[in-house]
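> starting from these lines, generate the structure:
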Amino acid sequence: MLWLYNIAIQLYGLIIRLFSPFNSKASFFLKGRRNIFAKIEKKIDSTVPHIWFHFASLGEFEQGRPVLEKLKEQYPNKKIIVTFFSPSGYEIRKNYALAEAVFYLPLDTAANAERLITAFNPELAIFTKYEYWYHYFKALHHKNIPLLIISGIFRPNQIFFKSYGSFHRKMLSYVSQFFVQNEESIQLLKTINIQNATLSGDTRFDRVAENASTPKKLSLIEKFCGNAPVFIAGSTWPEDERLIALLCTSNPEWKFIVAPHEIGVHHINEIEGLFPQAIKYSTFATDETSAEHQILIIDNIGMLSSLYAYGNIAYIGGGFGAGIHNTLEAAAFGIPVIFGPKYEKFQEAKDLIKIGAAKSIQNINELNAAFTTLTSTGNEGDIAKNYVTSKTGSTDQILQYLSQYLKP
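You can find the predicted model right below:
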């Protein structure tokens, strides 16, 4: 199986090169890894031990960020290196202040793993949620470098638990400790004889609770909202936006803020076509009638987690595609949430539905009904916030475990 894995990695690299002239993400992926080891060796002193955090993308970064930041707070002299697999994480966090350096992760080959770990000289490696790379894990294991998976989550349909998944189970055997989100993950790992797993919950709860406790003041958003009730649509895709446009038309007394997942010019133009009376955030300050508009389109990245402070209800996008985005950011601010049908992979979404703080919808009729229900009784937001608060504490549990490796 190893030979097949190695071929797949090389094919992936080839596909990225073929698509890079036509796809911006592929282009960033390729350019960011060009001469990557020269960049690493120029910036990193390999004689100094480092703590290596790896994240698949921006969402995993925000998930693991509480651990990174608290670790740095408790051990300020420790040097941290961050790597990303995806451009959506690297391009936004490449200048992250608490890291000595931020890099793209080179493709997972035996040579790359050996060279990277020699350059990083990690005393500890921490991966968030998923990203299982055979050669990196094996190299860390052979050098006796502790490897942690935090906020991990496992499902029965994953290849680890299939009869033909022995190669992927081998990857898991290289992990020193798993910190997982739910009891199901603990039990699944036991079925493949992995006992080194701890139920810690999801570090995202710590992150979103902290964010909600110290909200940023956004003057232009305050001006737009005025005294009207506000509907926040976060991380939306076209299928979401078409439904929201219909909801907006039937609720003229509400203000709508739409923060799409993709903010390229083409997509922003599509959204403007759906909401012809909307104003873009980038032109808001110069428009004398800006506060009179009903719809505001957020055409930048980085504001969404603060926008929820101004909402009365939120719609979380992605539920008509690969899966919903982060519901917890909104719930932490004490507002109920709505999302599309693909949410089964997300425990918090299922929990929020169960306790009455969220609704899943498939069409405009269901969206109208969910909107009416969640804005009528008034206590769903409190239920959502209490749910988030009750799930905090994962970061402290992980840091307590790490203390055996990290002396002040």
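
> alpha carbons only for contacts and neighbour counts from here, please
Will do.

> what comes up buried for stretch 176-194?
For stretch 176-194, the neighbour count (16 or more other CA atoms under 10 Å) marks 176-182, 185-186, 188-189, 194 as buried.

> can you pick out the most distant pair from those?
Greatest spatial distance in the buried residues of stretch 176-194: 176 and 182, 18.5 Å, computed using CA to CA.

> which residues in the stretch 51-200 of the chain form strands?
Taking DSSP state E, counting those that start in this stretch as the test, the strands found in the stretch 51-200 of the chain are 80-84, 101-104, 122-128, 147-152, 177-180, 197-199.

> so what's residue 107 closest to, chain neighbours aside?
Computed as CA to CA, 6 or more residues apart in numbering, the closest residue to residue 107 that is not its neighbour in sequence is residue 9, at 7.0 Å.

> now do the contacts for the one you found.
107-109 (CA atoms under 8 Å, 6 or more residues apart in numbering).

> can I get those in a markdown table including distance to residue 324 and neighbour count?
Shown next, in a markdown table, are the contacts of residue 9 (distance: CA to CA, whole Å; neighbours: other CA atoms under 10 Å):
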| residue | distance to residue 324 | neighbour count |
| --- | --- | --- |
| 107 | 27 | 18 |
| 108 | 28 | 18 |
| 109 | 32 | 17 |
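
> which residue, other than its chain neighbours, is closest to the most centrally placed residue in the chain?
Nearest to the mean C-alpha position of the chain, by CA atoms, centre = their mean, lies residue 59 at 1.2 Å. Distances taken as CA to CA, 6+ apart put residue 89 closest to residue 59, at 7.6 Å, once the chain neighbours are dropped.

> who's in contact with that neighbour?
Residue 89 makes contacts with 55-59, 61, as judged by CA under 8 Å, 6+ apart.

> do residue 362 as well
Residues near residue 362 by CA under 8 Å, 6+ apart: 340-341.

> mind checking which helix or strand it is in?
Of the helices and strands defined by DSSP states H and E, none includes residue 362.

> over to residue 321?
For residue 321, there is no host helix or strand (DSSP H and E).

> before we move on, back to that, could the contacts of residue 9 go into a markdown table alongside distance to residue 4?
A markdown table is the format used below for those (distance: CA to CA, whole Å):
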| residue | distance to residue 4 |
| --- | --- |
| 107 | 15 |
| 108 | 13 |
| 109 | 12 |
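
> okay, now the residue lying closest to residue 85 once chain neighbours are set aside: neighbour count?
Excluding the flanking residues, the one nearest residue 85 by CA to CA, 6+ apart is residue 56, at 4.9 Å. Using other CA atoms under 10 Å, residue 56 is surrounded by 23 other residues.

> for residue 270, see how far away residue 56 is.
From residue 56 across to residue 270, the span is 29 Å (CA to CA, to the nearest Å).

> please provide the structure for the following sequence as well, for comparison with the first:
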Amino acid sequence: MLLDFLYNLSIYIYVGLLKLIAPFNKKAKLWVEGRNNLFNKLKSDAERRQLRSRSAKVAWFHCASLGEFEQGRPVIEAFRKQYPEYKIVLTFFSPSGYEIRKNYSGADYIYYLPTDTPENAKDFVKIVDPDIAFFVKYEFWKNYLTQLNKCKIPVISFSAIFRPNQIFFKFYGGFYRDLLHQFNHILVQNESSLELLKSIDIDNATLAGDTRFDRVKQIVDNKKDIPVVAQFKDGHQIFIIGSAWQTDMDVLIPLINELKDGTKFIVAPHEIHDAEIEIWRNQLTVKSVLFSDTDEVKDLESYDVLFIDNIGMLSSLYQYAEYAFIGGSFGKGLHNILEAATFGMPIFFGNQSYQKFQEANDLVQLGGAFPVENMEELKTLYQGLKANEKKRTKAAEICSNYVLDNVGATQKIMEVVESVVKK
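Prediction:
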């Protein structure tokens, strides 16, 4: 009881703090405002759904943010194809997921997740009335799981990953271990996660793999041609800087200025801030152009750097590239390298914050990816590959084959889903 009280208290405190900083923080403001009148909308949508079809079943998918959504997306789409009679409710915890995917056509209803208080969990489950619930990767909300179990609604966690230092595996982690027992099934990404669960007597677990591989395979199969980029490429090799932060550009801008070997660069910032992009452009000694200005440029082939000032294009950009640098690893953490890998190219990233990403460790060990400390190390590695096409091609094949060798998680997950749905 004490731990329940402390858990619930922490939720209330967290919400209170977000409300305090919301006037001064854009993400906090979106988080708070996105939940205003949420239950009224839930009730209204539920009433309309019941008027259309009182027998319609509901599948609820919850993702923390955009990254988890990309992992969940292949399963959402496979579920919809296999069970078209279900309405799909999709929820997000974070604005970075909801605001970008609030118009996703693969779900019938998309909301922010109400905070995990006992009252919210009870009301949400009662209103939405799901027949099955899915939590993607790291989502373990105590009150929602308790309420779903109380209502005998099957709950599946997929693309989950566990590490020995997580609280579930500490001697004092009993409260959180109990949460894992409330899932009907947990599908994990790797063998070590499966062994960790077995060590705490979680037997309803299966090794399925990472659905992100299925997602990036979908991206390759459905890539969009971008004529402007093809014109910009103009027969040159392309080096893409994907999900770039300031700390990444501190390394890349000197490299771009120093290289005179005909390679062109495409820069896709992690977040679009016009002022920041303008600062980067002013630091370059070569010609650069914004994607939004390319319609007005007659000699696009003469530019050396193309800045992408929109969201949603990056995954298709990689088809034009021979090299990629993926941002984030000089800061809080490496961004998605699998999109670049699936198109086949050597991948570079900072050497500080990539170790917790299994795919980064695997590709470094295999020889397809290269962590770098600074501009000089990046330049040496890049020029070595540039001068040896056979070596570059080998690294590229390592990356693309790595993705192909790991597809199939969605199918394994759907096999478990089928057994649960039939029950």
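
> where does the TM-score land?
Overlay of the two chains. TM-score (TM-score structural alignment, normalised by the length of structure 1): 0.96; 407 aligned residues with a CA RMSD of 1.4 Å.

> show me what residue 301 of structure 2 lines up with in structure 1.
By TM-score structural alignment, residue 301 of structure 2 lines up with residue 291 in structure 1.

> just checking, that match touches residue 224?
Yes - the pair residue 291 of structure 1 / residue 224 is scored as a contact, 4.5 Å apart, by CA atoms under 8 Å.

> who has more neighbours, these two?
A count of neighbours by other CA under 10 Å puts residue 224 above the other of residue 291 of structure 1 and residue 224, at 23 against 19.

> now the residue nearest to the centre of structure 1: how far from residue 87 of structure 1?
12 Å.

> any idea what residue 22 of structure 1 aligns with in structure 2?
For residue 22 of structure 1, the aligned position in structure 2 is residue 24, judged by TM-score structural alignment.

> neighbours of its match, how many?
Neighbours of residue 24 of structure 2 under the rule other CA under 10 Å: 10.

> ok now stretch 154-174 of structure 1, how far from the chain's centre?
Offset of stretch 154-174 of structure 1 from its chain centre (CA atoms, centre = their mean, to the nearest Å): 23 Å.

> looking at structure 2, which helix is longest?
helix 2-21 (DSSP state H).

> rewinding a little: nearest to residue 27 of structure 1, of the contacts of residue 89 of structure 1?
Lowest distance from residue 27 of structure 1 to the contacts of residue 89 of structure 1 (CA to CA) belongs to residue 57, with 16.0 Å.

> what range in structure 2 matches the strand or helix carrying residue 400 of structure 1?
Secondary structure from DSSP H and E places residue 400 of structure 1 in helix 394-402. Taken onto structure 2 by TM-score structural alignment, helix 394-402 of structure 1 occupies residues 409-417 there.

> might you report the residue contacts of residue 131 of structure 2?
When contacts are counted by CA under 8 Å, 6+ apart, residue 131 of structure 2 touches 57-60, 153-154.

> who wins for most neighbours among the residues you listed?
Busiest of these [other CA under 10 Å] is residue 60, holding 24 neighbours.

> from what I can see that residue touches residue 127, true?
No - applying CA under 8 Å as the test, residue 60 of structure 2 and residue 127 come out as separate, 12.0 Å apart.

> show me where the stretch 151-300 of structure 2 has its helices.
For the stretch 151-300 of structure 2, the helices defined by DSSP state H, counting those that start in this stretch cover 174-180, 191-199, 211-221, 227-233, 246-258, 274-283.

> mind checking which of these is nearest residue 413 of structure 2?
Closest to residue 413 of structure 2 of the helices of the stretch 151-300 of structure 2, according to CA to CA: helix 211-221, at 9.0 Å.

> if we can go back for a sec, looking at the strands of the stretch 51-200 of structure 1, which is closest to residue 207 of structure 1?
strand 147-152 (12.2 Å).

> that closest one to helix 183-191, inter-axis angle?
If you take axes from the mean of the first three to the mean of the last three CA atoms, to 10 degrees, strand 147-152 of structure 1 sits at 140 degrees to helix 183-191.

> which residues of structure 2 does strand 147-152 of structure 1 align to?
Counting by TM-score structural alignment, strand 147-152 of structure 1 pairs with residues 155-160 of structure 2.

> what does residue 217 of structure 2 correspond to in structure 1?
Looking across to structure 1 (by TM-score structural alignment), residue 217 of structure 2 lines up with residue 209.

> could you find the closest non-adjacent residue to that match?
Take residue 209 of structure 1 and drop its neighbours on the chain: the residue closest to it by CA to CA, 6+ apart is residue 332, 5.7 Å away.

> return the residues in contact with the one you found.
Residue 332 of structure 1 touches 208-209, 212, 384-385, 388-389, counting by CA under 8 Å, 6+ apart.

> and what about the alignment partner in structure 2 of it, helix, strand or coil?
Residue 332 of structure 1 maps onto residue 342 in structure 2, with residues paired by TM-score structural alignment. Using DSSP: H, G, I helix; E, B strand; the rest coil, the three-state assignment for residue 342 of structure 2 comes out as helix.

> any idea how far residue 197 of structure 2 is from residue 342 of structure 2?
Relative to residue 197 of structure 2, residue 342 of structure 2 is positioned 30 Å away (CA to CA).

> cool, residue 118 of structure 2 as well?
Plainly put, residue 118 of structure 2 is 27 Å away from residue 197 of structure 2 if you go by CA to CA.

> skipping its backbone neighbours, what lies nearest residue 242 of structure 1 in space?
If the residues on either side of it in the chain are set aside, residue 242 of structure 1 comes closest to residue 274, at 6.9 Å by CA to CA, 6+ apart.

> contacts only, for that neighbour.
241-242, 245.

> keep only the residues you listed that stay in contact in structure 2.
Retained in structure 2: residue 245, out of the contacts of residue 274 of structure 1 (criterion both residues aligned by TM-score structural alignment, their matches' CA atoms under 8 Å).

> what's around the aligned partner of residue 85 of structure 1 in structure 2, how many residues?
Superposed on structure 2 with TM-score structural alignment, residue 85 of structure 1 falls opposite residue 93. When counting by other CA under 10 Å, one arrives at 19 neighbours for residue 93 of structure 2.
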